[in-house]
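Colleague: Sequence first, predicted coordinates after that:
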Amino acid sequence: MIEVTFAQLQGWLVAFLWPFARITAFMAMAPLWGHSSVPNRVKVGLAGVISIIIAPVLPAMPEAPIMSWASVGIIIEQIVVGLAFGFVMRIIFAVVQASGEFIGLQMGLAFASFFDAASGTNIMVLSRILYMITLLMFVALNGHLMVLETLVMSFQTLPIGMDMLNANAFEILARYAGTVFASGMLLALPLVGSLLIINLALGILNRSAPQLTVFNIGFPSSLTVGMTLFMVLMTHLGDFLERLFSQGLEFMQGLIELLAQVN
């Protein structure tokens, strides 16, 4: 007859529960797994399967009773770490969405928006198109597997039950959010610059020849030139996204190491 002691049962529970908290928080925040179209049962089930698979190779767990305030603190700590990793991935995907917003505003497509259930806000059509392309490129380049590998390896560099996390890492994470505007504008700059020149030319034409209806000329011109330049931009989008994914993964690895450095 197989007998299971209370100490063994607690060891099994903590080996599953604490990594499960970090992985679940990450999947709830990450764009691919955290999308509203993915059922919550699938998210929780996938996090549970990953937790069971990696449990035998994890470092030793802290000796804290599972039903204690120390265990609650560890769970909260793991949730914060998982949310931080997921926030990095969300920033990466927000770059292309911001770029689509910049391009759409300059092309005069601000009215072409629809409700996005994932974010709960209205987004432009170009932002949605770029987001879906980025999502497909991320999967095609095995980015989801590399992110999961980085998340699993984080248990070695950032083991469960550390005394405290480095608070400076969260400040750097907040500053990294500026990538949304910097990289987003960098991607949209060729189209925004070209369309700005067209708008300036139309403004000069309106002042020199007021009898012309600039609105009837400006919108078709901006839309035609914008769509043409957008097709040209698509030929270089793959290289841009590859660099963006690489920078995001490098930042995530650096964030893990920084969180592990206690002042």
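Modeller: Perfect, thanks for sending it.

Colleague: contacts, neighbours, all on C-alpha from now
Modeller: Will do.

Colleague: excluding its backbone neighbours, what's nearest residue 199?
Modeller: residue 218 (7.4 Å; C-alpha to C-alpha, 6 or more residues apart in numbering).

Colleague: how close does the nearest residue in space to residue 138 that is not next to it in sequence sit to residue 135?
Modeller: Using C-alpha to C-alpha, 6+ apart and skipping residues adjacent in sequence, the residue nearest residue 138 is residue 144, 6.8 Å away. Using C-alpha to C-alpha, to the nearest Å, residue 144 is found at 10 Å from residue 135.

Colleague: Mind listing residues that contact whatever helix or strand residue 244 lives in?
Modeller: Under the criterion of DSSP states H and E, residue 244 resides in helix 237-260. The contact list for helix 237-260 (C-alpha atoms under 8 Å, 6 or more residues apart in numbering) reads 85, 88-89, 92, 134, 137-138, 143, 147, 150, 154, 157-158, 165-169, 173, 187.

Colleague: Stretch 222-229 now?
Modeller: Applying C-alpha under 8 Å, 6+ apart, the contact partners of stretch 222-229 are 107, 108, 191, 195, 198, 199.

Colleague: was I right about residue 103 contacting residue 190?
Modeller: No: counting by C-alpha atoms under 8 Å, residue 103 does not reach residue 190; the two are 9.5 Å apart.

Colleague: Which one of these two is surrounded by more residues?
Modeller: Neighbour comparison, residue 103 and residue 190: the larger count goes to residue 103, with 29 against 15 (by other C-alpha atoms under 10 Å).

Colleague: structure B:
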Amino acid sequence: MIALNFGFGALEGEFWRLVFVMTRIAAALFAAPLFGATTVPPQVRVMASGAVAVLVCNWTSVAAPPNLLSLVGMLAVAQEALIGLAMGFVLQLSFAAPIIAAELIGGGMGLSIATTADPVSGAHSPALGQYFSVVLTVLFLGLGAHLNWFSLLVESYRAFPPGSAWFSGGRMALVAGFATQMFSTALLIALPVTLLLLLVQVMAGIISRSAPSLNLFSLGLPASVLAGLLALIASAPLLTDRLSDLAQTAVAQSGALLEK
């Protein structure tokens, strides 16, 4: 299998087949927003990848390259990692939409400086972004979208078995097209709140021009924060619908990568 013989015969061949199958699964879990979080220990990812790989080896007839250390074998491993990273990266694009929407809303409310460390990505994100991310995560898990994503990950071995042609410019363009949908979804999420904040800021500007003695910062910032909170409460049902559609769209986009 890898030009090394440890004397275990067929058992050794099945072991390297399992390791080869784990490549695509581990890459997908590494790039996925929930399973690839910094708070998830690497041991948990390895165990999850091994568990899914055992199912794939039993359900599909995936064959590993005869020699993994050869050029053909290394190219096959790289292609497996590329497919897994692409499927996980599509989920990352979908989960980034609420963060962008929170940036727009926070800038209008004057809360752009209120950032906190994101335990999922390890980077700093706006406080509202944490709220949106938690809501999207709950909806993603509650709707069973993670199970559908795992089903697509297993189905990818039937659609594109190892050694088949998957990498193409069209698929990379498809991933880039998903990025444009991310920005449009973020705009749809932030539009109701930012529209109300725009009206509040226009009213604050009119009042400051009519009464120059008033301090614009002492009047405009509390009004923007209060209006933003009221808008978030009023648009909570709409936000839930948008995030539910986003969770389903994320899985649908991952499935679109498997279409020939």
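Modeller: Okay, I see it. Computed from a predicted structure; not experimentally measured.

Colleague: aligned partner of the residue nearest to residue 138 of structure 1 in structure 2?
Modeller: Under the alignment (TM-score structural alignment), residue 144 of structure 1 maps onto residue 146 of structure 2.

Colleague: Please report how far that match lies from residue 159 of structure 2.
Modeller: Noted for residue 146 of structure 2: a distance of 19 Å to residue 159 of structure 2, by C-alpha to C-alpha.

Colleague: Weed out the non-buried ones from the contacts of helix 237-260 of structure 1.
Modeller: 85, 88-89, 92, 134, 137-138, 143, 147, 150, 154, 157-158, 165-166, 169, 173, 187 (16 or more other C-alpha atoms under 10 Å).

Colleague: Of those residues, which belong to strands?
Modeller: Among those, no member falls in strands (DSSP state E).

Colleague: show me the contacts for the spatially most central residue of structure 1.
Modeller: In structure 1, the residue lying closest to the centroid (C-alpha atoms, centre = their mean) is residue 90, at 1.7 Å. By C-alpha under 8 Å, 6+ apart, the contact list for residue 90 of structure 1 reads 29, 30, 31.

Colleague: Just say helix, strand or coil for the counterpart of residue 176 of structure 1 in structure 2.
Modeller: By TM-score structural alignment, residue 176 of structure 1 lines up with residue 178 in structure 2. When classified by DSSP: H, G, I helix; E, B strand; the rest coil, residue 178 of structure 2 comes out as helix.

Colleague: before we move on, what about residue 121 of structure 2?
Modeller: On the three-state scheme (three-state DSSP), residue 121 of structure 2 is labelled coil.

Colleague: any idea how far residue 171 of structure 2 is from it?
Modeller: The value you get for residue 121 of structure 2 to residue 171 of structure 2, if C-alpha to C-alpha is used, is 26 Å.

Colleague: Likewise for residue 184 of structure 2?
Modeller: Distance of residue 184 of structure 2 to residue 171 of structure 2, computed by C-alpha to C-alpha: 20 Å.

Colleague: and the aligned residue in structure 1 for residue 129 of structure 2, how many neighbours?
Modeller: Alignment note (TM-score structural alignment): residue 129 of structure 2 maps to residue 127 of structure 1. Burial of residue 127 of structure 1 is recorded as 22 neighbouring residues (other C-alpha under 10 Å).

Colleague: Report back the residue of structure 2 that's furthest from centre.
Modeller: Outermost residue of structure 2 (C-alpha atoms, centre = their mean): residue 213, 48.6 Å.

Colleague: Three-state assignment for that residue, please.
Modeller: coil.

Colleague: Check the alignment and tell me where it lands in structure 1.
Modeller: Counting by TM-score structural alignment, residue 213 of structure 2 corresponds to residue 211 in structure 1.

Colleague: Can you give me the distance of that match to residue 221 of structure 1?
Modeller: Counting by C-alpha to C-alpha, the gap between residue 211 of structure 1 and residue 221 of structure 1 amounts to 18 Å.

Colleague: if we can go back for a sec, and the residue nearest to residue 199 of structure 1, helix, strand or coil?
Modeller: With three-state DSSP as the criterion, residue 218 of structure 1 reads helix.

Colleague: ok, which stretches of structure 2 are helices?
Modeller: 10-31, 42-59, 71-109, 127-142, 145-159, 169-210, 216-234, 236-256 (DSSP state H).

Colleague: In structure 1, what sits opposite residue 96 of structure 2 in the alignment?
Modeller: Aligning on TM-score structural alignment places residue 96 of structure 2 opposite residue 94 in structure 1.
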